[in-house]
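Undergrad: I would like the atomic coordinates for the input below:
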Amino acid sequence: MDMPTVAIVGRPNVGKSTLFNRLVGKKLALVDDRPGVTRDRREGDVQFGGLTFRVIDTAGLEEADSDSLLGRMRAQTEAAILEADVVLFVIDARAGVLPADKPFAELVRRAGCPVILIANKAEGGAGMSGAYEAFSLGLGDPIPFSAEHGEGVGELHSALQATLPAFEEDEDADNPAGRALKVAIVGRPNAGKSTLINRMLGEERLLVGPEAGITRDSISLDWVWRGRRIKLHDTAGMRRRARIDDKLEKLAVSDGLRAVRFAEVVVVLLDATIPFEKQDLTIVDLVESEGRAVVIGLNKWDLVADQPGLLKTLREDCTRLLPQVRGVAVVPLSGLAGEGVDKLMKAVVDAADVWDRRISTSRINDWLSEATSRNPPPAVSGRRIKIRYATQVKSRPPHFALFGNQLDALPKSYTRYLVNALREAFDLPGTPIRLSLRTSKNPFDKG
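TA: As a prediction, the model looks like this:
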C-alpha cells in the first residue's frame, strides 16, 4: 500500500517550512528527507506517534502568471494538493485571515481531499483571535498551533490519526525481493483460475472442477516465484446478475472487487477457446477503473495452439477492444498442463514495475513541448488552448497533471492523444494512465 501523503500549503510566510521541519525533525525519528524534488518543493518521510506518512512542503500560494517562476511554483503546489491524501492548510494566526487566504482555501476545498486547518504562530494564546477568525474559511475547526515552539502537536496528531488512511509498513520494505507483490487472478466463471493457482503452487490447494462457480470466496495464498514473494488472490468467477442495472452489481463483485482493490497487479484470465467476450471486456474495464496494473492470461491455450496465427490475431483484437490499456501483455498459457506460467509471472513483475514508475518533471516537460509542437491543441472561440506545464503527481498508476488555460475545453480526442504519447515516450504499456487538467484562474493570464 502506498504511504499516505500530507501536503502543507498556504500563502507565503505563514510557517509552512517550520512545520515541515518539526514533522521530519530528529525528535520525530526522521526516516528519509528527500530534498529538491523541485526547487520549491521538499518531501520527507515521517514517523509521528505511530503514524507513518510522507509530507510535502510547498512554496507559498501566490497569484502569478503561469509562465513566471511564481506561476510554476503555484502549479507545483496545486500538483501537491492533487497528490495529497490530507492537506494541512496553514494561516498566520497573528495576522488573522487575509484576503489572500480565501481564494486558496477555495482551491483546497475544490480538490476534495480532507483538510486540517492550522492557525500557526498562536503560541501563548497571542494569536487566538486570528485562530477564531479562521472559522470563516469554511475548512472546519482550526488547530491553534506553534510550529516554532511545538504547541498544538497533540491536537495535530489526533486530527491526522482521524483523517489519514490506514497504512501498514511492510517488514521487508527495504528489500524488494522480500516485499510481497500482491496479485489477484480474476475472470469469468470456469476460466480456470483455481487450476492455474494450483499449478503455480505445485499442490492442490484449491477445489477445482468442470462446474462453473466452485470458488465462492476470495482466497489469499503466499507463494515464492524465482525468489520473489507473491501474495496470490483467487476469486470467485465474476458473473452477471439478472435484473440488476448497475455494472458493478452485474459483475457480482463485492468479493472480486475487494480482490482487485487489494492487488497491485490483476491477471484477467480469459478462456482461449472463447476469448474477449463482453464480460471479459467489462472485467478489464473494472480493473482499469480501479487503477490496477493489468495482465491478460489466455488460459487453455493447449486446446487452440494448433491454430496458426491465432495469438497474433488475439493480440490485435486486444489492442482494438481494450484501448484504455494499450500495450497490455497478452500471455498464452495452460494452467492444466503447467505451460506459460513463467512467462505470465514475468509479465506480472514487468507490469508492476511500469505501474510504479516515476518520471522526472524535466523529462515530462521536454515531452510536452515536443508533443504539443507536433500536434498543437485546438483553438476554442478563436483562442488557442495552451498547455504550459506538466508533472507526475502520483504513481501506482502513473498520474499526470497538466496546467494551462482553457483546459476544460480540451477535446477528449486530444487527451487520448496525450495519453498515447505518454505511453510511447515513457514506455508505459498496459498500465492505466490518469490525466488531471488544471485550468489557470489567473486574471492576468492573457493566454
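
Undergrad: can we go C-alpha only for contacts and neighbour counts from here?
TA: Will do.

Undergrad: so where do the helices sit in this structure?
TA: Remark: helices of the chain, listed N- to C-terminal, are 16-24, 69-83, 101-111, 128-133, 153-163, 193-201, 247-250, 254-262, 278-289, 310-321, 341-355, 361-374, 412-426; assignment by DSSP state H.

Undergrad: okay, now the closest residue to residue 256 other than its chain neighbours: neighbour count?
TA: Nearest residue to residue 256 in three dimensions, chain neighbours excluded: residue 235, at 5.7 Å (Cα to Cα, 6 or more residues apart in numbering). A total of 28 residues lie near residue 235 under the criterion other Cα atoms under 10 Å.

Undergrad: Here is a second sequence; please produce its structure as well for comparison:
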Amino acid sequence: MLPNIAIIGRPNVGKSTLFNRLVGKKLALVDDRPGVTRDRREGAANLLGLEFNAIDTAGYEDEDAKSLPGRMRKQTEMAVAGAELAIFVIDGRAGLTPLDEEIARWLRSAKTPVILLVNKAEGNAAQSGILESYALGFGDPIPFSAEHGDGMADLFQAIQPYVEGFKVAAADEPTDERAPLKMAIVGRPNAGKSTLINKMLGEDRLITGPEAGITRDSITVDWSWHDNALTEEDLLDGIEPDRRVRLIDTAGMRKRAKVNDKLEKLSVADAKRSIDFAEVVVLLLDATKGLEAQDLRIADQTIQEGRCLVIAINKWDVAEGPSKLFNGIRAALDDGLAQVRDVPLITISAFTGKGIDQLLKAAFNSRRVWSQRVSTGKLNRWFEDAITDNPPPAPGGKRIKLRYITQAKTRPPSFVIFGTRVDDLPESYRRYLINGIRRELGFGGVPVRLIIRAPKNPYHDKE
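TA: Prediction:
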C-alpha cells in the first residue's frame, strides 16, 4: 500500500504538469486551455526515492453541483477526502485569486493535511505571488516550477513525514490472506502453460495444441481453488477453503536472439509485463527437455523484479530417470540462482492434474513469506547477534560500524541498515547478512532486498 497524495487547485495552475513530473511520464494531458483534466487520474510516483500514489484532479471551480464543472469539483473533493496529503497548487505569476481563497477556506475545513506549492515560481515575476500566498494560512509555501523541475528537494522534505508516517502506520496491518493470489504462468513455448490452466479450471478455456506459440496475449482468468489442507488456525484466521486465484497465462518466452517476428516480440513483452503484475510467478519447465539457459534467464528476471518464484517441472508422468532429473535441476537452480536459495521446486503433470494442489500450496505459502513483517524486537536481536558473531571488517584499520536495522517494506521484504563507512563494506559481508535474514528470520525462497546507508547528517557520530 502507498499513501495517496492529491494535487488540487483552480484550473490551469499546472497540476497535470506536476503530476506528470512526479510519475515520470506524460500520463495526463497538458494544454494551455483551462479545464483539460476532468476525471481523477492516479499514478505511481517516485520523488527522490519517496514512493506514493499521486492523484491529478480537475480544476476546482465554484459552479452549480449539477453542472459539469460542479460534478468535476465533487470528484476533486472525493480525492482529497481519501488522501493522506493534499498539495494545494497556486500560480505564482498570477498571484492570489478569489478562487484560490475559496479553495483555501474549503481545505481548512477538511481533515486532510495540506502543503502549499507556488508553481511557475521561476524568475522574479512570481515573488509577489509567493509573498501573497502566506495569507492562505498554510505555513511556508514551496516555490516550484513543474515545467522545469525546480524545487524538487523542498517538495521532498515537505512530503517525506507524511509518506514515512503512513508506512509506519501501515506496517502493522496484516496481509489479507483472503485476497486473490495473482499468479502468472511463464516459460518457454510448448511447456504446457495453457494446458495447466485448463486443467485447473476443469474446462478448455484456453486454446492448446502441439504447435508452439499458440498463446499470444497474456490472458487473465479468475478461479477458486478448494484447499483441503487448511489447518484449524487457518480457519480461525478467516481463510476460506475456497481460495481465490487470478491466473495469468502468458506467451512462451524464447531466447531473444531467436525472436524475429514483430508479433512474437510484442507477445514476449506482454509476458514480461505480466511478471510485474503478478505476486507469484510459476516457471514451468518441460521434463522432457530439462532446465535450459532460457529458463534461468526467466527465473532471474522474476527475482530481479522482486516477485515470488515457484518452479514446476511439467510432464513428470513421462519423464525419464525422474530422480536423477530432479536432483540435476535442483543443483542447477542452486548454482544459477545463488541470490535466492530454496526456491520451491514442484513436479506436476498438467495432463493428469497430479501435483497441482502442491503447486498452489507452495504459491500461497511463498506469498505469505513474501508479505511478512518481522517485529522490531526480533529483528534487532538477530542483528545484534549477527554483528557479535561476525563483526564487520576494518579496512585500512578503520572500523565499519553498523548501527541499526529496520524493515522498510514487504513484497518483497526489504531491509535498511544504517552505519558509518558503509561504502567500504565488502560484498561478502553483505551476503552474510542476507543469508542470515533468510535463514534466521524465515525468508527462505523469496527475494530479499538489503540497503546499507550512512546517516543523512554528515556530522552524525563523527570521529
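
Undergrad: Looking at the second structure, name the residue matched to the residue nearest to residue 256 of the first structure.
TA: Counting by TM-score structural alignment, residue 235 of the first structure corresponds to residue 250 in the second structure.

Undergrad: Tell me how far the residue most central in space within the second structure lies from residue 1 of the second structure.
TA: Against the mean C-alpha coordinate of the second structure, by Cα atoms, centre = their mean, the closest residue is residue 411 at 7.1 Å. To residue 1 of the second structure, residue 411 of the second structure is 10 Å away according to Cα to Cα, to the nearest Å.

Undergrad: Can you tell me what residue 440 of the second structure aligns to in the first structure?
TA: When the first structure is aligned by TM-score structural alignment, residue 440 of the second structure is paired with residue 425.

Undergrad: Ok, which of the helices of the first structure comes nearest residue 43 of the first structure?
TA: Distance to residue 43 of the first structure, taken as Cα to Cα, is lowest for helix 16-24 among the helices of the first structure, at 8.8 Å.

Undergrad: now the aligned residue in the second structure for residue 302 of the first structure: how far from residue 191 of the second structure?
TA: Pairing criterion TM-score structural alignment: the partner of residue 302 of the first structure within the second structure is identified as residue 317. Distance of residue 317 of the second structure to residue 191 of the second structure, computed by Cα to Cα: 14 Å.

Undergrad: between those two, which one's more packed in?
TA: In terms of neighbours (other Cα under 10 Å), residue 191 is the more surrounded of residue 317 of the second structure and residue 191; the figures are 23 against 15.

Undergrad: show me the contacts for the match of residue 440 of the second structure.
TA: When the contact criterion is Cα atoms under 8 Å, 6 or more residues apart in numbering, the partners of residue 425 of the first structure are residue 367.

Undergrad: same question, residue 327 of the second structure
TA: Counting by Cα under 8 Å, 6+ apart, residue 327 of the second structure touches no other residue.

Undergrad: Helix or strand: which one has the residue of the second structure most remote from its centre?
TA: Ranked by distance from the centre of the second structure (Cα atoms, centre = their mean), the top residue is residue 128, with 41.5 Å. Take DSSP states H and E as the rule and residue 128 of the second structure turns out to sit in helix 127-132.

Undergrad: Buried residues, that helix. List them.
TA: Buried residues in helix 127-132 of the second structure, defined by neighbour count with 16 or more other Cα atoms under 10 Å: 127, 129, 130.

Undergrad: Could you do stretch 386-393 of the second structure as well?
TA: Judged by neighbour count using 16+ other Cα under 10 Å, the buried positions of stretch 386-393 of the second structure are 386, 392.

Undergrad: and for that stretch, what span of the first structure is it aligned with?
TA: Stretch 386-393 of the second structure corresponds to residues 371-378 in the first structure, going by TM-score structural alignment.

Undergrad: Just the terminal-to-terminal distance for that stretch.
TA: 13 Å.

Undergrad: same check, this time on stretch 119-131 of the second structure
TA: The first and last residues of stretch 119-131 of the second structure sit 13 Å apart, counting by Cα to Cα.

Undergrad: ditto for stretch 92-109 of the first structure
TA: Where stretch 92-109 of the first structure begins and where it ends lie 19 Å apart, using Cα to Cα.

Undergrad: What's the local residue count around the aligned partner of residue 345 of the first structure in the second structure?
TA: The pairwise alignment with the second structure assigns residue 345 of the first structure to residue 360, based on TM-score structural alignment. Here the number of neighbours of residue 360 of the second structure (other Cα under 10 Å) works out to 20.

Undergrad: Distance-wise, check residue 360 of the second structure relative to residue 280 of the second structure.
TA: Computed as Cα to Cα, the residue 360 of the second structure to residue 280 of the second structure distance reads 10 Å.

Undergrad: Equivalent analysis for residue 160 of the second structure, please.
TA: When distance is defined by Cα to Cα, residue 160 of the second structure is 31 Å away from residue 280 of the second structure.

Undergrad: Mind checking which of these two has more residues around it?
TA: Regarding residue 160 of the second structure and residue 280, a neighbour count based on other Cα under 10 Å identifies residue 280 as having more, with 26 against 15.

Undergrad: residue contacts, the aligned residue in the first structure for that one?
TA: Residue 280 of the second structure maps onto residue 265 in the first structure, with residues paired by TM-score structural alignment. By Cα under 8 Å, 6+ apart, the contact list for residue 265 of the first structure reads 181, 182, 183, 184, 292, 293, 294, 295, 348, 351, 352.

Undergrad: cutoff 10 Å now
TA: For residue 265 of the first structure, the residues meeting the contact criterion (Cα atoms under 10 Å, 6 or more residues apart in numbering) are 181-185, 232, 287, 291-295, 347-353, 355, 431.

Undergrad: cool, and residue 454 of the second structure?
TA: Residue 454 of the second structure is in contact with 401, 402, 403, 417, 418, 419, 420, 421, 422, 423, 460, counting by Cα under 10 Å, 6+ apart.

Undergrad: Alignment lookup: it to the first structure.
TA: Following TM-score structural alignment, the counterpart assigned to residue 454 of the second structure within the first structure is residue 439.

Undergrad: Now tabulate the contacts of residue 454 of the second structure in CSV and tack on distance to residue 294 of the second structure.
TA: What follows is the contacts of residue 454 of the second structure, written out as CSV (distance: Cα to Cα, whole Å):
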residue, distance to residue 294 of the second structure
401, 41
402, 39
403, 41
417, 35
418, 38
419, 39
420, 41
421, 39
422, 36
423, 34
460, 48
